[in-house]
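Peer 1: Sequence and computational prediction follow.
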Amino acid sequence: MTLITSVFHNFRLPADAGTPIFYAALGLAAACTFLKRSPSFAFRPPKNNSLFITFVKYVLVPVLLPLVPRITRVEVEGDGLNRLRQLKGKRVILTPNHAEATEPYVMFQLSKLLGEEFNYLTAREVFDAYFPAGRLLQAIGAYSVVRGMPDRNALRTTTEILMEGKHWLVIFPEGVAVGLSDNLMPFQPGIGQFAFRAYENLVRKDGDVHLYFVPLAIKMVYVHAMDSAIDRALQRLEGKLLPRGFPGAATPQERLLRLGEALLDASEKKYGVRQPAGIALSDRINFMRELIISRTARALNIQERPDRILPDRIRDLINALDQIIYRKVNERGADKQLLRQEKLEAQALRKRLETAVNFMGLDECYLNQQMTTERFMDIIGLMEREVFGTRRFWGIRKAVVRIGEPLDLKNYADQYRVNKKGALQEISMTLESTVRAMLLELSDLCKPLKSLG
C-alpha cells in the first residue's frame, strides 16, 4: 500500500506528515505515466511493477521514511522474520494494526526485509485523494475497496491474488485509522470472507490447502528525548487556540488540558451548544461526540445504536458515507445532479465526523492511562488534525514489529461449512485479541512522560 507513502496512507493518510514533498515527486512521475484521470468510482486493480517496486524499496524509501512518517528504522522483534520466512511460498494474509496511517510504510519496509512483493487492500478514497500520485499505488501492488458495502471487484481480485499465491496480501482489519496508537479498533469480520472464497476454490482444485492469517502489532516509539519538541507543539496549538497573553501553565499535561478546553469551547460555539457552568471536561466531550454522531446518523436516515461501542458506531457512519461518496453516477436514468449534490453533502458530513474521531484522544479513559511520550503526542496529533487539518510528527521514531502465531484457515473450514457467520467472527476475534495483547506488551517500550529528558 504505498507507492510509498500513499499506500502507506492506506485507509486515509491525511497529509499526516509532510507528505507534500513526497507527492510532488510522485505527482511529476505520475503526470508522465498517466495522462487521463479515471472516473471517481472506477475500481483500481493492482498492477505490480517489479522494477518500480525495486526502485521504491531501495531509492525512495530510504529517503522518505525518515522525512514523511519520521521513522528512522523498522525493527522486527525476536524470531519474527524467521517465522515469516518459514511461510515463504505459501498463501498468507498479514493483518497489522492501523493506528496513525503510517503503518503501510512499515509493511512496505517489511516486504523489503523479506525480499517479497505484497498486495495491499486500500480504501478507495486514497487513490483520489492523492491524484495523480495515487495512480502509482497500483504499481506497487495496491488495489481499491469501497468500505462498508459489497465490493465485487475487490472480492474477485482478492480471490485471484490468494488463489495465485504469488504475492502475500496486506489487510488492515480495523478499516480506519483514528490516530491513537494504544487503542485498537474492533476487527471487521469480513476479512475472513475474502479468504474463505479463495480457500474453497482451492480445495475444489487441490484438496489439501493451507491459507494463513498472520497477526502483526506495530508500535511507534520515539528514539530521542521529546521535551523541546513537546513544548514547540504545544506552543503552536496555543498560538492558534489561546488569546495572546493567556497565563501559562506549569506542566505539559496542564497545557494539554487547557488546549482541550479551548478546542471544545470553539466546537461548542460552532455547533450552537451552551453547557451549564461546572460541567466536567469529559462530559462536555462526550456530549459533543454524541451530538455529532446523532446528527450524522439522522442525516443519513440511519437508526442510531448508542448501546454499541463508540468505534463501531463511528466506523458504521464512515462506511455509510463512503458508499454515497463513491457511488456510481453513470447509471441509466440516474439524476446525476442529485447524486452529485448528495455526494457533496456526504463529504461535508464526513469532515464533521472527523471532529468526533479527533475528540477520542481527550476521552477520560484514554487520559487516565499512564501518560507516555507516544500517548501524549497522539493526543497532540488529534488536536492538530482538528485545528490545522493535518498532523505533524515532531520527532524521529522507530517502528517495532511483533509477529504473532499464524492462523491456518484450514482449521476453521469445518466450522465455516456449518456456521459461516460464527466462523468469521471467531477468526476476527482471535486475530484482534492477539494483536491487542501484543500491542499491550509493546507499550512497555514507551517512556512515561514524567521521565522525558
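Peer 2: Structure's in. What do you need? Residues are numbered from 1 along each chain as shown.
Peer 1: all contacts plus neighbour counts: C-alpha atoms, from now on.
Peer 2: Noted.
Peer 1: As a check, name the ranges of all helices in the stretch 301-450 of the chain.
Peer 2: Remark: helices assigned in the stretch 301-450 of the chain by DSSP state H, counting those that start in this stretch are 310-325, 336-358, 364-368, 373-388, 413-418, 420-442.
Peer 1: and these, which is most packed in?
Peer 2: helix 373-388 (a mean of 22; mean count of other C-alpha atoms under 10 Å).
Peer 1: got the angle between it and helix 336-358?
Peer 2: Helix 373-388 runs at 140 degrees relative to helix 336-358, counting by axes from the mean of the first three to the mean of the last three C-alpha atoms, to 10 degrees.
Peer 1: hang on, the earlier thing: now distance to I21 too, for the helices of the stretch 301-450 of the chain, in TSV please.
Peer 2: Below are the helices of the stretch 301-450 of the chain laid out as TSV (distance: least, C-alpha to C-alpha, whole Å):
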stretch	distance to I21
helix 310-325	28
helix 336-358	24
helix 364-368	33
helix 373-388	18
helix 413-418	47
helix 420-442	31
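Peer 1: now for these, which one comes closest to A24?
Peer 2: With C-alpha to C-alpha, the closest approach to A24 among the helices of the stretch 301-450 of the chain belongs to helix 373-388: 20.5 Å.
Peer 1: thinking again about what came up before, can you tell which of the helices of the stretch 301-450 of the chain is closest to I218?
Peer 2: Of all the helices of the stretch 301-450 of the chain, helix 420-442 comes closest under C-alpha to C-alpha, at 7.2 Å.
Peer 1: so what does the closest one touch, helix or strand wise?
Peer 2: helix 190-206, strand 211-222, helix 413-418 (3 or more C-alpha pairs under 8 Å, 6 or more residues apart in numbering; DSSP states H and E).
Peer 1: Next up, a structure to set beside the first:
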Amino acid sequence: MPSPITQVQPPLEFIPPDFDPLVYRGMCAVLPSWMKLRVAIADVEVENTKQLVELFQQFQAGKTRFLLAFRHPTPDDPFSLLWLLSRSVPQTARELGVSLQKPVHAHFIYDRGIPLWAGKFVGWLLPKMGCVPVKRGKADLVSLKAVRDLFANGQFPMAASPEGGTNGHNEIVSPLEPGIAQFGFWCVEDLQKAKRTETVALLPVGIQYHYITPPWRSLEQLLLDLEYDTGIRASVSPTAYLGLQDGTEPTLEQQTQLYQRLLNLGETLLTQMENYYSKYYGRSLVLPDLPADADPNARLAARLKSLLDTALRVAEEFFAIAPKGSLTDRCRRLEQAGWERIFREDLNLEALSPAERGLADRIAEEADLRIWHMRLVENFVSVTGRYVMEKPTAERFAETLLLLRNMVNRLKGEAPKPPLRLGPRRVVMTVGTPLSVSDRAEQYRANRREAVTQLTQDLQTAMESLIR
C-alpha cells in the first residue's frame, strides 16, 4: 500500500467488469509508446502464435471456451499480454487468412488489492478493460460467481496467472494455485448443465524478458547502492567499482567478485533480519544441521527459509492463525486476516461512537503494521539461493538485486516504488499446447480434489516447459 493505514476503512466492494471499447482502443493506441518509454520494452517476440489464433477462431465459432494461463514474472506482463492479443494474434490471423472478430481480447482476473496500491486511475481502468477482481485469501463468492459466469458466457476468453502474483524470476515458475484448474472444471459443469457442446481448455503462455544490452554497469551501481543502504559500505567511492560496462561480458574475475558481493549482501541482510526477530520478537531461528564445509549457497537458502517462516509466524500469532500450507498459502491467509480488520464488513462505520471509531482505527493500524512482515516474505517465496550461481547472466543478477532492492526499501520504511528499469528489454512470449479440461470431466466427477490437483500439476509442468 502507498502509505501506512491508520484508520478503519469501509468494506472492499466488488468491482464489476464494464468493458468499454473506446477505453480499449485508447489503450491499444498508446501501447507501443507506453511499452517503449515507460516500461522499457523495446522489442516483442511471440512463438507459436498460430495456436492462439486457432483457439480464438474456435472460441468465436462457439466451439470452445478457454483460459489463457500466463507466467507472471513482473508487473509489466499485462502490457506484454495486451500486445500479444491486440497485435500479434490479429497479425498472424491475417497472415494465415483467418478472419477474427474484433476486438481480440480477454477478461483478465486480477487481485482486488491492486487498486489499493496502484491508485484510483488503475481502479477505474481495470473494469473498463473487462477485468474481474478476486480476493486471494478467501472464498470470495461474489467474485467467484462473476468469474464462473464470464468463463462460460463472457464476450472474451479468460486470462489469469496461476502463480497468483509476480515472483520476480524469468526462469522459475512458482507453485501454481489450484483456482485456475477449478475454474476450468466449473466451466465444464456449467456448459453441461446448459446442454452446450463447447470444449474447455487451459492455454499455458510463457513470458520472459531479456536485456537487449546486458546492463552490467547499472547492475554494479545498484549493488553499490544496496551495499551502502545495508552498511556494508560507508560511502560509494570510485575505487569501489569493478569497471563493468554495459554490453560487455564481465571477465571471470569480475564475475566472481560480483557474485561474492551479491552473496555477502544477502548474508548481511539475513544477519540483520535474524537479529531483528531475535532481539525484538524473542525468536530463535532454527537452522538445519549443515556440515561446516557446506556450500555457502545451501547455508544461505536454509537461513532464508527459516527467516521467512519466522516472519510469517510473528504475523500469524498476532492474527491467531495456524501456520498451515506453503509460504504462499500462509501469505494469502494473512493478507485476508489483515483486510478483515482494516476493511470492516461487520461494522456500520457511520453509526460508531467516537470511542468505538477510535478502537476500530487502532485495530486497523495494528493489522497494517503486522501485514508488513508478510509483505517481506511475498518477495522471496521463490528464491532458491542458487539461482545466480547456476547461471550468472545479467538477467538473473538483475532479478535477484531487484528483489533485494524491494526488501531494503521496505526496511527503510519507504512506500513501494515503481520497478527499476535497468535498460531496454525484449519480451519473448511462448504459446504452449492447450490442456483439455473437458477430457478430464469423468475424472473430476469421480474425485474432484484429485482431478484439480492433477490438472494443476500438469499445468505447472507445461508452464515450466516454456522456459527458454
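Peer 2: In hand now; what should we look at? These numbers come from a predicted model, not from an experiment.
Peer 1: Go through the helices of the stretch 301-450 of the first structure and name the closest to N201 of the first structure.
Peer 2: helix 413-418 (12.4 Å).
Peer 1: how about that closest one, which residues of the second structure does it hit?
Peer 2: Counting by TM-score structural alignment, helix 413-418 of the first structure pairs with residues 441-446 of the second structure.
Peer 1: Tell me where the stretch 101-250 of the second structure has helices.
Peer 2: Counting by DSSP H, counting those that start in this stretch, the helices of the stretch 101-250 of the second structure are 114-118, 120-128, 141-153, 179-193, 216-229.
Peer 1: what's the angle between the third one and strand 199-211?
Peer 2: What it means is helix 141-153 of the second structure. Using the same axes, to 10 degrees: helix 141-153 of the second structure against strand 199-211 is 100 degrees.
Peer 1: Quick check: helix 141-153 of the second structure compared with the first structure, mean distance?
Peer 2: Aligned to the first structure and superposed, helix 141-153 of the second structure gives a mean residue distance of 1.6 Å (mean C-alpha distance after the TM-score superposition for the first structure).
Peer 1: residues making contact with that helix?
Peer 2: 14, 65-67, 107, 109, 132-135, 157-158, 183, 186-187, 190-191 (C-alpha atoms under 8 Å, 6 or more residues apart in numbering).
Peer 1: Buried among the residues you listed? Need that as a selection in ChimeraX.
Peer 2: A single ChimeraX command is used to select the members of these judged buried by 16 or more other C-alpha atoms under 10 Å:
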select :65,66,67,107,109,132,133,134,135,157,158,183,186,187,190,191
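Peer 1: just to revisit the earlier point, any idea which of the helices and strands packed on helix 420-442 of the first structure gets closest to L310 of the first structure?
Peer 2: Among these, helix 190-206 sits nearest to L310 of the first structure (C-alpha to C-alpha), with 19.4 Å.
Peer 1: so what does that closest one touch, helix or strand wise?
Peer 2: helix 152-164, helix 420-442.
Peer 1: tilt between the longest one and helix 190-206?
Peer 2: What it means is helix 420-442 of the first structure. 120 degrees.
Peer 1: Contacts for helix 420-442 of the first structure next, please.
Peer 2: 95-97, 182, 184, 186-193, 215-219, 400, 402, 404, 412, 415-416.
Peer 1: go with 6 Å
Peer 2: 187, 189, 192, 215, 217, 415-416 (C-alpha atoms under 6 Å, 6 or more residues apart in numbering).
Peer 1: Can you tell me which of those residues are classed as buried?
Peer 2: Buried, going by 16+ other C-alpha under 10 Å: 187, 189, 192, 215, 217, 416, out of the contacts of helix 420-442 of the first structure.
Peer 1: Between which two of the residues you listed is the distance greatest?
Peer 2: Among these, A217 and Y416 lie farthest apart (C-alpha to C-alpha), at 26.5 Å.
Peer 1: So what would you say the end-to-end distance of stretch 45-52 of the first structure is?
Peer 2: Terminal residues of stretch 45-52 of the first structure lie 16 Å apart, using C-alpha to C-alpha, to the nearest Å.
Peer 1: residue range for that stretch in the second structure?
Peer 2: The aligned range for stretch 45-52 of the first structure is 16-23, by TM-score structural alignment.
Peer 1: do the same with stretch 227-239 of the first structure
Peer 2: Going by TM-score structural alignment, stretch 227-239 of the first structure lines up with residues 216-228 of the second structure.
Peer 1: so what's the residue most central in space within the first structure up against?
Peer 2: Nearest to the geometric centre of the first structure sits A177, at 3.0 Å (C-alpha atoms, centre = their mean). With contact set as C-alpha under 6 Å, 6+ apart, A177 of the first structure has these partners: 98-101.
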